[in-house]
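**Q** Okay, sequence plus prediction incoming.
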Amino acid sequence: MSAAAKNSAAYWRIAGMSYLKYANACGEVVRQSLKEPFLTQAKARETVYYKMTKYAEGKAGQSVITEVLPK
């Protein structure tokens, strides 16, 4: 990469990171800087869960949470 291209490139690209890794790192820093009660609210939103809905005869059945992944 030429010097001119390096100067105009995004910092995450220069650091050898993908944009997704960069965005996750930035979000982590912001969440760590929060004070209560915002810290608790942000941690509650970090939890990831998967919901499954079975379909029968073209109609949706009841949704069931199949897995919860706390961060």
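**A** That came through, no problem. Predicted, not measured: the structure shown is a model, and the values here were computed from it. Numbering: from 1, shown residues only.
**Q** alpha carbons only for contacts and neighbour counts from here, please
**A** OK.
**Q** which other helices and strands contact the top strand by length along the chain?
**A** Longest strand in the chain by number of residues (criterion: DSSP state E): strand 59-69. Judged by 3 or more C-alpha pairs under 8 Å, 6 or more residues apart in numbering; DSSP states H and E, strand 59-69 is in contact with strand 48-56.
**Q** adding another structure so you can compare the two:
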Amino acid sequence: MSSKGTSLWRVAGMSYLQYVNKSAGFVREALKEPVKSKLAARSEVNFGGFQWADGERGKRAE
């Protein structure tokens, strides 16, 4: 099995962040309405970046 003190997520070959994200997904899927639809917005991730020139932040890169 695993050595004493080894985390289950490490034995499964996952990083801690992968484990937490997968666990959170399972919890979200198990929720019932209306809580499920309320928390659906929290699972969305949007990234934005900016173009930089000469140490100054420029326009937002889409």
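**A** Perfect, I can see it now. A quick note: this is a predicted structure, and the numbers were derived from the prediction, not measured.
**Q** What's the TM-score once they're superposed?
**A** TM-score for the superposed chains, counting by TM-score structural alignment, normalised by the length of structure 2: 0.66, backed by 58 aligned residues with a C-alpha RMSD of 2.7 Å.
**Q** list the contacts for the residue most central in space within structure 1?
**A** Structure 1 has residue 24 as the residue nearest its centroid, 6.1 Å off, counting by C-alpha atoms, centre = their mean. If a contact means C-alpha atoms under 8 Å, 6 or more residues apart in numbering, then residue 24 of structure 1 has no contacts.
**Q** Which residue in structure 2 aligns with it?
**A** Using TM-score structural alignment, the partner of residue 24 of structure 1 in structure 2 is residue 21.
**Q** Give me the buried positions along the helix ranked longest in structure 2.
**A** Scanning structure 2 for the helix with the most residues, using DSSP state H, yields helix 16-30. Residues of helix 16-30 of structure 2 classed as buried by neighbour count (16 or more other C-alpha atoms under 10 Å): 19, 28.
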